[in-house]
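In: Sequence below, structure please.
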Amino acid sequence: MTDAYKHTQYPAGMKATIDPESYDTVLDLFDEKTRQFADKPAYTCMGHTLTYGDLDRLSANFAAYLQNNTDLQPGDRIAVQLPNILQYPIAVFGALRAGLTVVNTNPLYTERELEHQMNDSGAKALVVYAGMAAQAIKVQPKTPVKHILVTEIADMHPTLKRVLINTVVKRVKKMVPAYDASRVGSFRQALSQGSRHQYKRTPAGHDETIILQYTGGTTGVAKGAMLTNRNLVANMLQCYEFFGLALKDGQETVIAPLPLYHIYAFTVHCMTLMLTGNHNILIPNPRDIPGFVKELNAHRFTGFVGLNTLFVGLMNNEDFKNVDFSQLKLTISGGMALTLAAAKRWEETTGCKISEGYGMTESSPVISFNPNGYQQLGTIGIPAPSTEVRICDDDGNLQGFNEPGELQVRGPQVMKGYWNRPDDTAKTIDKDGFLKTGDIAVLQEDGYLKIVDRKKDMIVVSGFNVYPNEIEDVLTQHPKVLECAAIGVPSEKTGEAVKVFVVAKEPVEEKELVDFCRENLTPYKVPKQFEFRDELPKTNVGKVLRRELRES
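Out: This next block holds a predicted model:
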């Protein structure tokens, strides 16, 4: 059981193992691929495209600026706080080429969250979108940050378009709060200054931390997962084995609406699709569904990366069904559980099945995936190549097939540990190198994994375990339910009872939902309480925050 991947039947065209030593560093791979695909489009945003050759040149300019115009030294941390715009890959790869460690930072952070992350990481520099510059300046005196570089949304566009877009965003839409420009530097000017120098390649170790990726902080204080060259190279190669069943090198166009600062999108769009020389269409604001659909109409895309709430939001837009899906070959889902209702509706609308995967920040992130052509709805697929999985009960005993327990994982993509938190690292990764995911799963005899739920979210009704995902999966198949979230609430009679928060598509009576649940669930799983809401609280990447619902 501890080496389940050895017994998993991988589809033809996939390898069961990868060689994480095939590239010493991410930059070795970057240098090779930007040369190989120099003339191919790498990233398009708001109608402007950078080729891989452009990305090579501009990131080298930024690296040269950091080396020649700042006091930053190899190993220092630099935070990148940008939405999905062209500056993001330039800043990240430029920082890595200068030998710095990148701290991916959420542009929607509050002052408190930003201050914590800058202090915890020890970041000495920050590249920030202009809309967050005022906040960054306010937080700076309470952190180690010495250098702030600000960029406006269209700074990589040709002059006339740049001035027009930036002016509209700032003056018309009022999306950029006023800030003291004398206290910050300009990202555009940094690129110009760097172009006068040659950047010097900084030697980096295979096991050197290059990305500090902070967890969402839904359980305790947000912690920085130390992701090394080896971790990221390994996960790139693992994803390549899965995606290669559908996508070909240098031939694909993939929609990128999820935030690049999140490890899911980062590994897909900045790592794996760079490895394959494919084209990413960056969507800066996917919450603007009408604008998003309009952008989709401008491209003959072959891949789409999303999550359940985004799929539902798009499919509820009347114009979405008129998009040209004729070239769509691969739809990837992760970040949260995919409901059967959303998966079936997406396939009916687009003609493309969704391939659901599973991962964690601590595993770079991909642990398992549903291979294209071999999808099993309701599962998270098979373990990634060279990934060992085991299912353990609360006492650490191995569970048999189809017996629920905590999913634990070992592989080359598992992080080095948490930044400056050895105690937390020891609680999460055992002495044998297995990462404790905190998710309850079962391993099927065919090698496919199924997540039952988060350990902490499990509801115990009269001694029976009830998993919220199952309740939610059933209710979202009701025609009047848009989305929902189940939690456990105290009950004198049964210890806990199931309560469901519902966002309805149209008015619906509680009795109708109870009857529907009774048709599909055993009696102890049927919700006892319903609360109707206009929306559910979510993280910035679309995960429903059950914790907030419990506290409400």
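
In: use CA for all of it now, contacts and neighbours both
Out: Will do.

In: Is residue 355 in contact with residue 338, as I believe?
Out: No. Shown here, residue 355 and residue 338 do not form a contact pair, counting by C-alpha atoms under 8 Å, at 9.6 Å.

In: how about the strands of the stretch 351-500 of the chain, start to end?
Out: Secondary structure of the stretch 351-500 of the chain (DSSP state E, counting those that start in this stretch): strands at 354-359, 366-369, 382-383, 388-392, 405-410, 417-418, 435-443, 449-454, 459-461, 464-466, 481-491, 495-504.

In: and residue 355 and residue 338? which has more neighbours close in?
Out: In this view residue 355 and residue 338 are compared by other C-alpha atoms under 10 Å, and residue 355 has more residues nearby, 27 against 24.

In: Any idea which of the strands of the stretch 351-500 of the chain gets closest to residue 427?
Out: Distance to residue 427, taken as C-alpha to C-alpha, is lowest for strand 435-443 among the strands of the stretch 351-500 of the chain, at 8.2 Å.

In: so the residue most central in space within the chain is in which element?
Out: By C-alpha atoms, centre = their mean, the mean C-alpha position of the chain lies nearest to residue 264, the distance being 2.6 Å. In the assignment (DSSP states H and E), residue 264 maps to helix 263-265.

In: Now the second one, please; I'll put the structures next to each other:
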Amino acid sequence: MSDFLHTPATKAGNMNSGSTIPERFLRVADALASKVAVSDNEKQMLYGELLSASIAMSGRIGDMTERPNVGIMLPNCAGFAPAFFGTILSGKTAVPVNYLLNPRETGRIIADAGLDTVLTTGLFTDALEGLVPNVVKMEEVSFNESPSGFTPPRVRPDDVAALLYTSGTIYRPKGVMQTHKNILSNIDACLRAMRISEDDVFLAVLPGFHTFGLTCAILLPLLTGGRVHFIARFAPAAVMRALRESGSTIFMGVPSMYKALLKSISDGDSATVPLPSLRLCVSGGEALPVETGREFQRKTGVPLIEGYGMTETSPVIALNRPDRQKWGTAGLPLDNLEVGTFDDDGNRLPPGGDGELWVRGPSVMKGYRNLPEETAEILTDDGWLKTGDMCVIDEDGFIKITGRKKEMIISAGKNIYPVEIERTLEEHAQVFEAAVIGVADEVRGEVPMAFVVPMPGTDLDRASLTAFCREKLSAFKVPKKIQVVKEMPHTLTGKVLKRELRPEA
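Out: As a prediction, the model looks like this:
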């Protein structure tokens, strides 16, 4: 494979060099050609095979379109890797598309990204009908022919590598432009924080169209020389089986996944579950209930650390470390990022002050595609990104998220952040999940209202739950009403869709 590189033969020791994704991928794949790179329940590909397939795919893409962006609409599978790296090696920007959207929503993203080509599977071709002229079914692509005449693309670190559309912006698509520098700087900082090596095997359940899944569960291992085993969708029994049988050493998920895995363990009447190869679990996407994290560690014997990030920071901002952790916090900032808390006037607050978290560093996005005003609102002239999350940074540097600025409830002039109430509710033994919103009140203007999902097999008493909250919270933070529901509406990555919560009449 060295013929494909414009550099001397590579050694494993310097695989993590390279300022663009093509440089890094070519170096890693060449050095580890005979090592397994990706696998799913049907096939596996060595790094050498993945490199050949990606180069072949890049040639096909180059023949099909002159546009700068290429869509990828695939479930979690081994074929995602050559689709992504083929796009990158063609010198274009990868646009992972959420396959759960309806055709109208998909069409808005395709139009905003200017796509005329989408790499997909026969499962999704109907959803793309009439939206793009070039639809490639990856299962029909042959990678048997040896590629020839390949020249690495001329891309720069500040060129856009991935265009990711954020959730909750269906009516006006908001595409986050992540550069090669953004993604690689985040990967390198995560490598140092989690001590990842080429011996690690990642179990990929998070979708590739989400920044947590794409960068942390797929690109991080594959640009480090590790292996990725894909599971098409999250099912607790299948995940537990894969964790035992695939040799996985690292699993990344959202809190709802860990809750479901715990329930699966309990249903199996087992106090503990041996997972001999698994050495680390990471939770992100939303706040991890402390008791969920502790119980998962007790049941599995595997460290579970919480992190925090957003698409606009490519994505990780902070992470608890395997050897340095504070429950209930998002952890310490990555070593190449600067963080601070700021008030509404843009003044930096002293340590311990509760303000909006701002972030500055190499993983901060280039901006929103086609949205200069929205970009200017979130990025300052001196490079700070306003996260929209309220937090406190303690004396040790750990970040504790106290709420979402836009979700803040103002009750009789007092600020209430729903996340504090949600965490309190989820400490109750009979509560599986909780979500809090603000509802109108004639006297106080707005008051908190809670939606709770009971633990299976329990008969949740709302009066006792209210009493529990009174013991833990200030009186004005106690939910005025508690509504018991069978389940919450979620995004694919586990976040509660609060806009779909409806109070009973």
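
In: Over which residues of the first structure does stretch 212-225 of the second structure lie when aligned?
Out: Per the alignment by TM-score structural alignment, stretch 212-225 of the second structure matches residues 264-277 in the first structure.

In: Next, the buried residues of that stretch.
Out: Within stretch 264-277 of the first structure, the residues that count as buried by 16 or more other C-alpha atoms under 10 Å are 264-277.

In: can you list contacts of it?
Out: The contact list for stretch 264-277 of the first structure (C-alpha atoms under 8 Å, 6 or more residues apart in numbering) reads 29-30, 33-34, 37, 40, 42, 52, 89, 232, 235-237, 239-240, 248-251, 256, 258-260, 279-280, 305, 334-335, 359, 361, 364-366.

In: Determine how far the last residue of that stretch lies from the first.
Out: Stretch 264-277 of the first structure has its terminal residues 18 Å apart, counting by C-alpha to C-alpha, to the nearest Å.

In: where's it relative to the chain centroid, distance-wise?
Out: Centroid separation for stretch 264-277 of the first structure versus its chain: 11 Å, with C-alpha atoms, centre = their mean, to the nearest Å.

In: try stretch 74-81 of the second structure
Out: Taking mean C-alpha positions (C-alpha atoms, centre = their mean), stretch 74-81 of the second structure and its chain are 16 Å apart.

In: which bit of the first structure covers that stretch?
Out: Counting by TM-score structural alignment, stretch 74-81 of the second structure falls onto residues 82-89 of the first structure.

In: how long is that stretch from one end to the other?
Out: Terminal residues of stretch 82-89 of the first structure are spaced 10 Å apart (C-alpha to C-alpha).

In: likewise stretch 96-110 of the first structure?
Out: Counting by C-alpha to C-alpha, you get 26 Å between the two ends of stretch 96-110 of the first structure.

In: mind listing what's buried in that stretch?
Out: Of the residues in stretch 96-110 of the first structure, 96-107 count as buried by neighbour count, 16+ other C-alpha under 10 Å.

In: For residue 309 of the first structure, state which of these is nearest.
Out: Among these, residue 106 lies closest to residue 309 of the first structure (C-alpha to C-alpha), at 19.0 Å.

In: Could I get the contacting residues of residue 65 of the first structure?
Out: Shown in contact with residue 65 of the first structure (C-alpha under 8 Å, 6+ apart): 190-191, 193-195, 197, 199.

In: just checking, which of these belong to strands?
Out: In strands, judged by DSSP state E, none of those are found.

In: The residues you listed, buried ones only, as a ChimeraX selection?
Out: With 16+ other C-alpha under 10 Å as the criterion, this ChimeraX line picks the buried residues out of the contacts of residue 65 of the first structure:
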select :190,191,193,194,195,197,199
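
In: Let me have the contacts of residue 65 of the first structure in TSV, adding distance to residue 81 of the first structure as columns.
Out: Putting those into TSV (distance: C-alpha to C-alpha, whole Å) gives the following:
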residue	distance to residue 81 of the first structure
190	16
191	17
193	21
194	21
195	23
197	25
199	23
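
In: ends of stretch 102-111 of the first structure, how far apart?
Out: End-to-end distance of stretch 102-111 of the first structure (C-alpha to C-alpha): 20 Å.

In: Repeat that for stretch 145-164 of the second structure.
Out: 32 Å.

In: ditto for stretch 165-179 of the second structure
Out: The first-to-last residue distance of stretch 165-179 of the second structure comes to 14 Å (C-alpha to C-alpha).

In: Show residues contacting it.
Out: Contacts to stretch 165-179 of the second structure, defined as C-alpha under 8 Å, 6+ apart, come from residues 97, 105, 108-109, 112-113, 157-164, 311-312, 314, 365-369, 371.

In: Go through those residues and flag which are in helices.
Out: Among these, the members falling in helices are 105, 108-109, 112-113 (criterion: DSSP state H).

In: Need those residues in TSV (columns: neighbour count and distance to residue 320 of the second structure).
Out: Below are these laid out as TSV (neighbours: other C-alpha atoms under 10 Å; distance: C-alpha to C-alpha, whole Å):
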residue	neighbour count	distance to residue 320 of the second structure
105	16	36
108	16	37
109	25	34
112	14	36
113	24	35
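
In: Just name the closest of those residues to residue 426 of the second structure, please.
Out: Distances from residue 426 of the second structure to these, taken by C-alpha to C-alpha, are shortest for residue 105, at 33.7 Å.

In: For that closest one, what is the corresponding residue in the first structure?
Out: For residue 105 of the second structure, the aligned position in the first structure is residue 113, judged by TM-score structural alignment.

In: now do residue 93 of the second structure
Out: In the first structure, residue 93 of the second structure lines up with residue 101, judged by TM-score structural alignment.

In: my read: its match touches residue 211, true?
Out: Yes. With contacts counted by C-alpha under 8 Å, residue 101 of the first structure reaches residue 211, the gap being 5.5 Å.
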